[in-house]
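Colleague: Give me coordinates for this.
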Amino acid sequence: MAEGDEATAEKKGSNKLIVILLAVLIVVILAIGAVVTTLLLTGDDKPAGEGEETAEQSEEAEEPKGPPITVSLGDPITVNLSKPNDANVLQVQLDLVTRDPKVEELIKTQRSRIVNDVMLVLSDVDSAELRTRAGKEALQASLTEEINRILEDGTELEQPVENVYFTKLLMQ
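Modeller: Okay, here's the model as predicted:
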């Protein structure tokens, strides 16, 4: 009978060891899961020390360079519409807004190229679409993009013109 008691005691001891090991394994898995979840939720994709910015640096990057500078393209631009509906001619006068004095000078030196490319964009406008606010805003966005493409060409400028504003828009 002594042998049976020893075997039972040995089984109980090994069962306790298995239970303890399983408990430790579960705790480790939960800890790893918590760490991974924390990293995913914080969105920390960068290794430590790489690309860290202070609050001041991020605010400086978002703040505009200076007060807005409005540059007029001068005389109104008149084009014949390629898709005439009820209007055959479109006339616009534009002001460009920037915050960099260098861009103001660049606009003046590139004026003829800007006017030419604006005329090309305007000639493809559908007058029915332009009668709506959404159509005007879409044209405004495409003109801003086209003018920025011209001004960025050969320079290190990025988004030199913030916006293009219509100071005159006439369809006949």
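
Colleague: Only C-alpha atoms from now on, for both contacts and neighbour counts.
Modeller: Fine.

Colleague: what's the helix or strand for the nearest residue to residue 165 once chain neighbours are set aside?
Modeller: Spatial nearest neighbour of residue 165, chain neighbours left out: residue 95 (5.2 Å); criterion: CA to CA, 6 or more residues apart in numbering. Using DSSP states H and E, residue 95 sits within strand 89-98.

Colleague: what's the spacing between that strand and its chain's center?
Modeller: Chain-centre distance of strand 89-98: 25 Å, with CA atoms, centre = their mean, to the nearest Å.

Colleague: Do a quick rundown of the strands in this protein.
Modeller: Secondary structure of the chain by DSSP state E: the strands cover 69-72, 77-80, 89-98, 163-171.

Colleague: Please identify the buried residues of the last one?
Modeller: Of the residues in strand 163-171, 163, 164, 165, 171 count as buried by neighbour count, 16 or more other CA atoms under 10 Å.

Colleague: Could you also give me the structure for this next sequence, so I can compare it with the first?
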Amino acid sequence: MKKYIILFFSIFLFFGCAGKTYTDRSVVKSSKPIFIKNAPNNNLAYVTFTNTSSVDSNLTQAVSLNLAKNGYEIVSDKAMASTKIRGNLNFFRRNYIKDIDPFVVSGINFRYFGYDRLDALDDYYSSVTNSYVYDAEISLQINIDGEIYETNLYFQSDKNTNSTSTMMEILNTKISNQILNYLKFLN
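Modeller: You can find the predicted model right below:
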């Protein structure tokens, strides 16, 4: 009987640990769909992104690298390129999410009844943040041999504890993959 109890608890422990896998559930949405009809004359691409947000971004390099991996040749002269990709990182925000503290602390919920409380013990005034949600907006223009396609891309992450630089790399990957998906309709 003792073996069955130990076996039950060990199986329960392994199932509990197995459910804690991380999946990137961030989402990229566009303001209007892009359907590219005509293929470019060549596979030369010119990529430039500006940044009007307050966060450092290397979106131009990320998109250029992703396009180069998928058969495009990146050029610095936009007159030579058939595919011109321009954009602007309008904003990149980090929103604070505070999880409710399940433990009872003296003084909580008495702030309106005249009782003294210590601000350090009250979770309402606590500066500790449990997680973040990041969101961003990118204005995008794709010009293929004179045909212009424009949209706004909206990025929103799931609740996480990542730093701004880590989320910027995830944003760069998601946006460059979305642009590549637009261009894959040509094949």
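
Colleague: What would you report as the TM-score here?
Modeller: TM-score for the superposed chains, counting by TM-score structural alignment, normalised by the length of structure 1: 0.30, backed by 81 aligned residues with a CA RMSD of 4.6 Å.

Colleague: ok, back up a step: give me the neighbour count for the residue nearest to residue 165 of structure 1.
Modeller: Neighbour count of residue 95 of structure 1, defined by other CA atoms under 10 Å: 17.

Colleague: That one is in contact with residue 169, isn't it?
Modeller: No - with contact defined as CA atoms under 8 Å, residue 95 of structure 1 does not reach residue 169; the gap is 11.9 Å.

Colleague: buried stuff in stretch 135-144 of structure 1?
Modeller: Buried, per 16+ other CA under 10 Å, within stretch 135-144 of structure 1: 135, 136, 139, 140, 142, 143, 144.

Colleague: same thing with stretch 136-156 of structure 2?
Modeller: 136-144, 149-156.

Colleague: how far does it stretch from start to finish?
Modeller: From its first residue to its last, stretch 136-156 of structure 2 covers 7 Å (CA to CA, to the nearest Å).

Colleague: secondary structure class for residue 46 of structure 2?
Modeller: strand (DSSP: H, G, I helix; E, B strand; the rest coil).

Colleague: which outside residues touch stretch 59-75 of structure 2?
Modeller: For stretch 59-75 of structure 2, contacts defined as CA atoms under 8 Å, 6 or more residues apart in numbering pick out 43-49, 81, 172-173, 175-177, 179-180.

Colleague: Show the buried residues in these.
Modeller: Neighbour counting over these (16+ other CA under 10 Å) leaves 44, 45, 46, 47, 48, 49, 81, 172, 175, 176, 177, 179 as the buried ones.

Colleague: Using TSV, please lay out those together with distance to residue 97 of structure 2.
Modeller: Formatted as TSV, those follow (distance: CA to CA, whole Å):
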residue	distance to residue 97 of structure 2
44	44
45	40
46	39
47	35
48	33
49	30
81	44
172	23
175	24
176	27
177	28
179	30
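
Colleague: Helices of structure 1, residue ranges please.
Modeller: Per DSSP state H, structure 1 carries helices over the ranges 2-42, 55-62, 101-109, 111-123, 127-130, 133-152.

Colleague: any chance of the ones you listed in TSV, with distance to residue 77 of structure 1 too?
Modeller: Converted to TSV, those look like this (distance: least, CA to CA, whole Å):
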stretch	distance to residue 77 of structure 1
helix 2-42	51
helix 55-62	34
helix 101-109	16
helix 111-123	7
helix 127-130	16
helix 133-152	13
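
Colleague: Out of those, flag the one nearest residue 79 of structure 1.
Modeller: Ranking the helices of structure 1 by their distance to residue 79 of structure 1 (criterion: CA to CA) puts helix 111-123 first, at 5.9 Å.

Colleague: related to what we said a few turns ago, if we compare the strands of structure 1, which one ends up closest to residue 33 of structure 1?
Modeller: If we rank the strands of structure 1 by CA to CA, the stretch that ends up nearest is strand 163-171, at 47.7 Å.

Colleague: between the closest one and strand 89-98, how many degrees?
Modeller: With axes from the mean of the first three to the mean of the last three CA atoms, to 10 degrees defining the directions, strand 163-171 of structure 1 sits at 160 degrees from strand 89-98.

Colleague: so who does the residue nearest to residue 165 of structure 1 touch?
Modeller: Residue 95 of structure 1 sits in contact with 70, 71, 72, 73, 164, 165, 166, 167, where contact means CA under 8 Å, 6+ apart.

Colleague: So which of the residues you listed is the closest to residue 28 of structure 1?
Modeller: Among the contacts of residue 95 of structure 1, residue 164 lies closest to residue 28 of structure 1 (CA to CA), at 59.0 Å.

Colleague: Hmm, that closest one is touching residue 94, no?
Modeller: Yes - counting by CA under 8 Å, residue 164 of structure 1 does reach residue 94; the two are 6.6 Å apart.
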